[in-house]
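S.K.: only geometry, no sequence info:
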């Protein structure tokens, strides 16, 4: 699953941590000094699905070492925040391990992965560019409204790494995890795992024909209009 140690982390890394016994993972961009920029749906923000998936939103809220009752001595209480935030590594991990999201994997490797939301065939941009995008989106809170299927933490991290985006009308979002937690994705993963992997590949932003580079300045301008 790509577990790495704190000593191996580099600024610009896309990392994630599993929640709910591998049901859902939370993604972010490590920026150094034990800090992570990530995208959350806290503060009572609604995801709009009106299903059990809305409960997943709360799993992205930072909490120090997995302790919801004890505010972090570094970050304070971030439970009422939403959008793009910066948290210490412990709050981001919420008691979980550090996993490194993989870029530029081959289609063979992608299809062989047992879980979605762990890699992409798309290449990553240089770390300094990734760092710049994440910092701009943090400063201006410019990634729009959180939605567990259509605009989530994995989408945010992948955008920071690649600047690739697809149309806003995609039902299952841009990340592999959104496909997995959707009803269709869950059923195919459960009963037709081979078909699920094939569908996930066609949805991967690295192979999609409608994926295009969008500058962070353009993205921020768009988000302010909505």
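M.R.: Looks like it arrived, so ask away. Source: prediction; values computed, not measured. Residues are numbered from 1 along each chain as shown.
S.K.: only C-alpha atoms from now on, for both contacts and neighbour counts.
M.R.: Fine.
S.K.: what does stretch 80-88 contact?
M.R.: Here stretch 80-88 makes contact (C-alpha atoms under 8 Å, 6 or more residues apart in numbering) with 34-45, 62, 74-75, 137-138, 141-146.
S.K.: can we see that at 6 Å?
M.R.: 34-43, 138, 141 (C-alpha atoms under 6 Å, 6 or more residues apart in numbering).
S.K.: now go through these and say which are in helices.
M.R.: residue 138 (DSSP state H).
S.K.: mind giving me the ChimeraX select for the contacts of stretch 80-88, buried ones only?
M.R.: Of those, the buried ones go into a single ChimeraX selection, burial set by 16 or more other C-alpha atoms under 10 Å:
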select :35,36,37,38,39,40,41,42,138,141
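S.K.: out of the contacts of stretch 80-88, which is nearest to residue 222?
M.R.: residue 141 (11.9 Å; C-alpha to C-alpha).
S.K.: any idea how far residue 78 is from the closest one?
M.R.: 15 Å (C-alpha to C-alpha, to the nearest Å).
S.K.: returning to what we had before: in strands, which of the contacts of stretch 80-88 appear?
M.R.: Applying DSSP state E to the contacts of stretch 80-88, the entries found in strands are 35-40.
S.K.: distance to residue 179 for the residues you listed - can I get that in a markdown table?
M.R.: Formatted as a markdown table, the ones in strands among the contacts of stretch 80-88 follow (distance: C-alpha to C-alpha, whole Å):
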| residue | distance to residue 179 |
| --- | --- |
| 35 | 28 |
| 36 | 25 |
| 37 | 23 |
| 38 | 20 |
| 39 | 18 |
| 40 | 18 |
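S.K.: and which of those is nearest residue 223?
M.R.: For these, the residue nearest residue 223 by C-alpha to C-alpha is residue 39; the value is 14.0 Å.
S.K.: try this one side by side with the last:
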């Protein structure tokens, strides 16, 4: 992605075997946990993960000097854009795509669903961040794509979970999520 995303954009970083999703919020304020001082980030992302599942690096790595991210904190976090994508290529997730585009594009990169206005999306992302109420991370049934689509549409969805299984996989995935979640 050459240009910076716009606040409220759903972005994802290509991790090879999966993608990591988040909501770009633009400028944000972060607090240094050791000093209590605040700092403005020019490019911030709110994203969701658990047990180092979405972050390159180890929990023992030093916190980021820019956003104070510890690279292993589970739950909903606010980080700088660099900590979000960690050098991987990142893209804008697309909404309102045609059924044909949805079925011929790689899973986890678009949806036929419509999305809400950027201010609503950002408000939802910050609510999940402040309340830490998105639930426990589950790679198949409550992951970062579920988080980002919940922020964008009000409903958690994930199509990378059905990767490689086409429409039948998506139907089985949807049914299993309803039963287990």
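M.R.: The structure has been received and is ready for your questions. Worth saying up front: this structure is predicted, and the values here are computed from it rather than measured.
S.K.: before we move on, the earlier item: now the contacts of stretch 80-88 of the first structure as JSON lines including distance to residue 113 of the first structure?
M.R.: As requested, those are arranged in JSON lines below (distance: C-alpha to C-alpha, whole Å):
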{"residue": "34", "distance to residue 113 of the first structure": "28"}
{"residue": "35", "distance to residue 113 of the first structure": "28"}
{"residue": "36", "distance to residue 113 of the first structure": "25"}
{"residue": "37", "distance to residue 113 of the first structure": "26"}
{"residue": "38", "distance to residue 113 of the first structure": "24"}
{"residue": "39", "distance to residue 113 of the first structure": "25"}
{"residue": "40", "distance to residue 113 of the first structure": "26"}
{"residue": "41", "distance to residue 113 of the first structure": "28"}
{"residue": "42", "distance to residue 113 of the first structure": "30"}
{"residue": "43", "distance to residue 113 of the first structure": "34"}
{"residue": "138", "distance to residue 113 of the first structure": "31"}
{"residue": "141", "distance to residue 113 of the first structure": "33"}
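S.K.: what segments of the first structure are strands?
M.R.: Assigned by DSSP E, the strands in the first structure fall at 3-4, 14-19, 24-32, 35-40, 83-88, 98-100, 164-165, 212-213.
S.K.: looking at those, which is closest to residue 157 of the first structure?
M.R.: strand 24-32 (5.4 Å).
S.K.: got the buried residues for that closest one?
M.R.: Applying a neighbour-count criterion of 16+ other C-alpha under 10 Å, one finds 24-31 buried in strand 24-32 of the first structure.
S.K.: nearest residue to the spatially most central residue of the first structure other than its sequence neighbours?
M.R.: When C-alpha atoms, centre = their mean is applied to the first structure, the residue found nearest the centroid is residue 154 (1.7 Å). Nearest residue to residue 154 of the first structure, sequence neighbours excluded (C-alpha to C-alpha, 6 or more residues apart in numbering): residue 27, at 5.3 Å.
S.K.: just checking, that neighbour touches residue 155?
M.R.: No: with contact defined as C-alpha atoms under 6 Å, residue 27 of the first structure does not count as touching residue 155 (8.6 Å).
S.K.: ok so, going back, ok, now which ones touch the counterpart of the residue nearest to residue 154 of the first structure in the second structure?
M.R.: Under the alignment (TM-score structural alignment), residue 27 of the first structure maps onto residue 21 of the second structure. Neighbouring residues of residue 21 of the second structure by C-alpha under 6 Å, 6+ apart: 11-12, 144-145.
S.K.: pull the most distant pair out of those.
M.R.: Among the contacts of residue 21 of the second structure, the pair separated by the greatest distance (C-alpha to C-alpha) is 11 and 144, at 10.7 Å.
S.K.: could you pull out the helices for the first structure?
M.R.: 89-93, 107-112, 127-140, 153-162, 176-181, 183-191, 193-203, 216-225.
S.K.: which stretch among those helices comes nearest residue 66 of the first structure?
M.R.: Taking C-alpha to C-alpha, helix 89-93 is the member of these nearest to residue 66 of the first structure, at 7.5 Å.
S.K.: the closest one maps to which residues in the second structure?
M.R.: Counting by TM-score structural alignment, helix 89-93 of the first structure corresponds to 81-85 in the second structure.
S.K.: what comes up buried for the matching stretch?
M.R.: Buried residues in stretch 81-85 of the second structure (16+ other C-alpha under 10 Å): 81, 83-85.
S.K.: please pull up the equivalent of residue 117 of the first structure in the second structure.
M.R.: Match for residue 117 of the first structure (TM-score structural alignment): residue 108.
S.K.: could you count how many residues lie near its match?
M.R.: Neighbourhood size, residue 108 of the second structure [other C-alpha atoms under 10 Å]: 22.
S.K.: list the contacts of it.
M.R.: Residues in contact with residue 108 of the second structure (C-alpha under 6 Å, 6+ apart) are 159-160.
S.K.: state the distance from it to residue 51 of the second structure.
M.R.: 21 Å.
S.K.: any idea how far residue 12 of the second structure is from residue 19 of the second structure?
M.R.: Here the criterion is C-alpha to C-alpha. By it, residue 19 of the second structure lies 6 Å from residue 12 of the second structure.
S.K.: then residue 46 of the second structure?
M.R.: From residue 46 of the second structure across to residue 12 of the second structure, the span is 11 Å (C-alpha to C-alpha).
S.K.: identify the residue nearest the corresponding residue of the first structure for residue 124 of the second structure in space, chain neighbours excluded?
M.R.: Counting by TM-score structural alignment, residue 124 of the second structure lines up with residue 133 in the first structure. Leaving aside its chain neighbours, residue 133 of the first structure sits nearest to residue 160 (5.5 Å; criterion: C-alpha to C-alpha, 6+ apart).
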